[in-house]
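Predicted model and sequence below, questions to follow.
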Amino acid sequence: MNHALSRWPGRLAAMVPDRPVDIAVIGAGNRSSTTYQGLFQSLRPWVNVVAVCDPVKEHADRYADAVDAHAFHDLTDLVKADLVEAALVIAPIDVHHAISVTLSRTGIHHLVETSISSTLWQARDMAQTADEHGVKFRVGENFIRFHFDRIAKEIDKTGFIGPIGRVLCVHDHPGYHNNSRWLVLYGAHPETVQAVSHRMSVEPHWEAPHRYHEDEGFRCHFFRFPDNRLVTDLAGNLKGMLGRYPRPGYTELAGTRGTIARAAMEHRHGAGEVRWCSDDALRNGARHDHVFPIEHVVEDGQWICDRVELPIGPVEFRNPNQLAVSHPRAHSLSSVVSHVTDFANEVRGSDHCEFTPADAVMSMEMEVGCRESALRNGEEIPLPLADLNIEAERRVWDELRVRHGVDPHDAEAMMSIMIARP
């Protein structure tokens, strides 16, 4: 393992393995084609795509031709070919569990897209099966790697605003992604969860040609972390329709003498700032008397860094995962590159892991706990969940059983189901 820059002159470099990992891409639908396929040039030092597998022959063949790899239309045939060390699973969530345990049982390391699974039982089984077979199993959570979270973590490390005891997040992305963000921010797992939900009728409207709405949901999640830390995470209409606040919404990280904040702007990544109270302000009303803007630096279609000038000195997060080509969504795509490079490095022996299997499962514990709490009218529920014989799990299980005609916890039965992603 090394940090060599020679392959990419003039660019920042993340840790580079001694040789790329031979991988299969499992799933050649829209997400895989529009996000991952274009990143493999940037990922050449870390991964070498040698196979593509998708149940839709047209998808697999087209993708394989584009990346110069072997095409497979059945996971069993891919495994028997013995071509790969690892796999990127970019398939429908319904089959994440079946694919994951199949790969673990055959000794293939794998990185699964979010969300980890459909049920908490599946998530726990995925992590346990990988551990039993000595397989590196990771979940590709990119939200923890977005630029605001990166610079906020660096600011928090300085202690400038004091310990962050409370988070308020409005209209961003409640659910698995945001759950993961709070785990990483606090470096701990929550102790309890509470949630309420609401749905109301709205004027019929079209979000897109294939998305028609007559009602609108809303949910509010509360997570209590150790050391008296609280997260309040709420949202309804995430796309900003009907005049609702647009993503990334508004976020406050509340410290003991200041706040790190971000608000939505015309551009998707929003604008951040640090608000701080001097000693004089603390003695006279405690209105913040200093504001330090966070600068999001993009040059020639590359996310370079995020930085802020504070009285204690500059604080900066520099992006170690720049792209091989410029892109208008560089800040989000670099986050995807980041979780793939981390995974490849772990396969090659690195012990650095930003988002462990235990974290990935806990994010699902939080999500299922929220569903169950909402069904119980906001009851506070301890985490991790002691009993999976709960209504929230049963409802998802029943829905999947009706949809696919087999037990969704039976990996072999689910592997027989062809689920195509558009």
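Yep, that arrived.

Every contact and neighbour count from this point should use C-alpha atoms.
Fine.

and the residue nearest to Met241 when sequence neighbours are not counted, how many neighbours does it have?
In space, Met241 comes closest to Glu207 once its chain neighbours are excluded; the distance is 7.8 Å by C-alpha to C-alpha, 6 or more residues apart in numbering. By other C-alpha atoms under 10 Å, 11 other residues sit near Glu207.

doesn't His213 make contact with Glu207?
Yes: counting by C-alpha atoms under 8 Å, His213 is a contact partner of Glu207 at 7.4 Å.

Roughly how far does Ser33 sit from Asp289?
Note on Ser33: its distance to Asp289, by C-alpha to C-alpha, to the nearest Å, is 48 Å.

who has more neighbours, the two?
More neighbours surround Ser33 than the other of Ser33 and Asp289, with 17 against 14 (other C-alpha under 10 Å).

Nearest spatial neighbour of that one, chain-adjacent residues omitted?
Nearest residue to Ser33, sequence neighbours excluded (C-alpha to C-alpha, 6+ apart): Tyr63, at 7.3 Å.

how near is that neighbour to Ser42?
Taking C-alpha to C-alpha, one finds Tyr63 at 17 Å from Ser42.

between these two, which one's more packed in?
When Tyr63 and Ser42 are compared for neighbours, Tyr63 comes out ahead with 25 against 17, by other C-alpha under 10 Å.

Please enumerate the helices of this structure.
Assigned by DSSP state H, the helices in the chain fall at 30-31, 57-67, 75-81, 96-105, 120-132, 147-158, 176-186, 279-283, 330-347, 357-375, 391-404, 411-415.

alright, now check it against this:
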Amino acid sequence: MILKEPLNIALIGTGFRSRTVYRLLFPALHERGVRLVAVCDPVRESADSFAASLNVPAFYSIRDLVRARPMEAALVCTPVELFHAISCYLSAQGIHHLVEAGFCASLAQARSMIATATANNVTLAVGEQFFRLAYERFAKRVADTGVIGPVNRIISTFSHTGTHNNACWIKFFDTHPDSAQAVSHTMPTAPHRSLAHRLHTDESFHANFFTFPGAAPDATPQARFVADMTSNAKAVLGRHARPGHIQYEGSRGTIVVRAAGFWNGPYHQAEGEVRYCSDRALETNGIADIVYPIVFSQENEFLRKLHVDLPTGRVEYLNPFYHPVDSAVDAIDYYHAATAELIVEFAQTVRGETTLEYSMDDAYMVQMMNAAARESLVQHGVKLALPLAEELESQAQLHAALKAKTGVDPLDVEGMLDYAAPRA
């Protein structure tokens, strides 16, 4: 993954995610032709310290950055309520960009972002890394061997509900869902912090259910099913750690991926196996009698590769950004590797060297899945057909809440550019 022609980029937003995820990546990205040439953040201290750490200039206004234009493209890593305004502004200026993580707040904003980028011949990408994580890539490759028969159901607990997992299901089945349903429950908890700046006094459980059409050529409606649920994705209060427990259920076996133990560090520590029913097992008790272990190879606690040896041959995933290091501090683990991968792919798309694996149609459908789940909750768990045919009450409520929070119409580009979003 090396660009034939390097691409200069600017980073917009130097907050928590940029400091904990992006800063580590830029040296590896530079080796592949993606060159950071500027950062931009209205908080001068944050912009200056980030810029100094990578020896690039700092800007404090997106308008000043665009006027100077040291870059051809931008990575937008700000609070999500700013994505729409920044995206539309950059598109109008002819600047390719990637927003990450997530898309935007509403379907109306998503449509506006896509339309503005298209009208200005700009590459817009939504940074989604979770379907690129090692165990997600790996599960898809194992399923595609056909060893356990067609995988028509996925049960996911204590991973993610919402944008990240919705993208995983779309990429696993290589199609878009045809229905959505959701339930939730919220209970009070002891006051606790998941991060220094995040205080919680309650906890919500979410369960999202999606159906997908069957595989081509028949594409039978609602032939495949996903149940996706969690009460806490970060193992707070003793809950199960990510990636939780995920079962990809085939007609004669199961791919299992689960957290290796209690949350005590990077959540990439996982284990799993492929459970297979022989003909004899199918004829007797139906219990899987052959287990193929998934081998996770790590160095300095960071993933190097994983593999499983099946009757059809070895299935393997290699960390594309792995390199030997003396310290885990210098390693790019597979979460960071997935993020670096999507940035390089975005740059290659700008250069015309490839196309986005996670298309804007995919990103918009994920946004619609989120909207449908929210609407299902408003309607007390009703099952909704996808794609949605009309605007939803829950979307109107969402826009009203955004306006109440910011004091600005969520579709007002200039107004939202001047909004000072609180730090995440």
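That came in fine, so what should we check first? Bear in mind that the values here come from a model prediction, so they are computed numbers and not experimental data.

Grab the nearest non-local neighbour of Ile62 of structure 2.
Cys40 is the one closest to Ile62 of structure 2 (C-alpha to C-alpha, 6+ apart), at 6.6 Å.

Equivalent analysis for Arg318 of structure 1, please.
Cys305 (4.2 Å).

check contacts around that neighbour.
By C-alpha atoms under 8 Å, 6 or more residues apart in numbering, the residues touching Cys305 of structure 1 are 147, 296-298, 316-319.

Recalculate using a threshold of 6 Å.
297, 317-319 (C-alpha atoms under 6 Å, 6 or more residues apart in numbering).

ok, now His206 of structure 2?
184, 229-230.

ok, now Tyr276 of structure 2?
253, 288, 290 are the contacts of Tyr276 of structure 2 under C-alpha under 6 Å, 6+ apart.

After superposing, tell me the mean distance of the longest strand along structure 2 to structure 1.
Longest strand in structure 2 by number of residues (criterion: DSSP state E): strand 179-195. With mean C-alpha distance after the TM-score superposition for structure 1, strand 179-195 of structure 2 departs from structure 1 by a mean of 2.4 Å once superposed.

And the aligned partner of His109 of structure 1 in structure 2, how far from Leu11 of structure 2?
Aligned by TM-score structural alignment, His109 of structure 1 pairs with His96 of structure 2. From His96 of structure 2 across to Leu11 of structure 2, the span is 12 Å (C-alpha to C-alpha).

just to revisit the earlier point, tell me which of the helices of structure 1 approaches Pro20 of structure 1 most closely.
Pro20 of structure 1 sits nearest to helix 330-347 of all the helices of structure 1, at 7.6 Å, using C-alpha to C-alpha.

In structure 2, which residues correspond to the closest one?
Using TM-score structural alignment, helix 330-347 of structure 1 pairs with 333-350 in structure 2.

what about the matching stretch, distance to the chain center?
In this view, stretch 333-350 of structure 2 has its centroid 12 Å away from the chain centroid, taken as C-alpha atoms, centre = their mean, to the nearest Å.

OK, contacts around Asp333 of structure 2?
Neighbouring residues of Asp333 of structure 2 by C-alpha under 6 Å, 6+ apart: 302-303.

Just give me the match in structure 2 for the residue nearest to Ser33 of structure 1.
With TM-score structural alignment as the criterion, Tyr63 of structure 1 lines up with Phe50 in structure 2.

what do you get for Gln128 of structure 1?
For Gln128 of structure 1, the residue aligned by TM-score structural alignment is Ala115.

how close does its match get to Met360 of structure 2?
11 Å.

In terms of neighbours, single out the busier of the two.
Between Ala115 of structure 2 and Met360, Met360 has the larger neighbour count (other C-alpha under 10 Å), namely 17 against 14.

which one is the residue nearest the centre of structure 1 nearest to, not counting chain neighbours?
When C-alpha atoms, centre = their mean is applied to structure 1, the residue found nearest the centroid is Glu141 (2.6 Å). Distance criterion C-alpha to C-alpha, 6+ apart; nearest residue to Glu141 of structure 1, sequence neighbours excluded, is Thr114 at 6.1 Å.

okay, now the one you found: neighbour count?
19.

How much space separates it from Asp398 of structure 1?
22 Å.

do Asp410 of structure 1 as well
For Asp410 of structure 1 relative to Asp398 of structure 1 (C-alpha to C-alpha), the value is 13 Å.

ok, now which ones touch the closest residue to Asn152 of structure 2 other than its chain neighbours?
Spatially, and ignoring its direct neighbours in sequence, Asn152 of structure 2 is nearest to Arg224 (4.5 Å; C-alpha to C-alpha, 6+ apart). Applying C-alpha under 6 Å, 6+ apart to Arg224 of structure 2 gives the contacts 152-153, 211-212, 214.

Where strands are concerned, which of these count?
Among the contacts of Arg224 of structure 2, the ones falling in strands (DSSP E) are 152-153, 211-212.

Out of those residues, who's the most crowded?
Phe212 (26 neighbours).

That one matches what in structure 1?
With TM-score structural alignment as the criterion, Phe212 of structure 2 matches Phe225.

From Ser115 of structure 1, how far out is the residue lying closest to that match once chain neighbours are set aside?
Leaving aside its sequence neighbours, Phe225 of structure 1 sits nearest to Pro190 (C-alpha to C-alpha, 6+ apart; 4.2 Å). Per C-alpha to C-alpha, Pro190 of structure 1 is found 19 Å from Ser115 of structure 1.

Tell me which of the two has more neighbours.
Taking other C-alpha under 10 Å, Pro190 of structure 1 and Ser115 do not tie; Pro190 has more neighbours (25 against 21).
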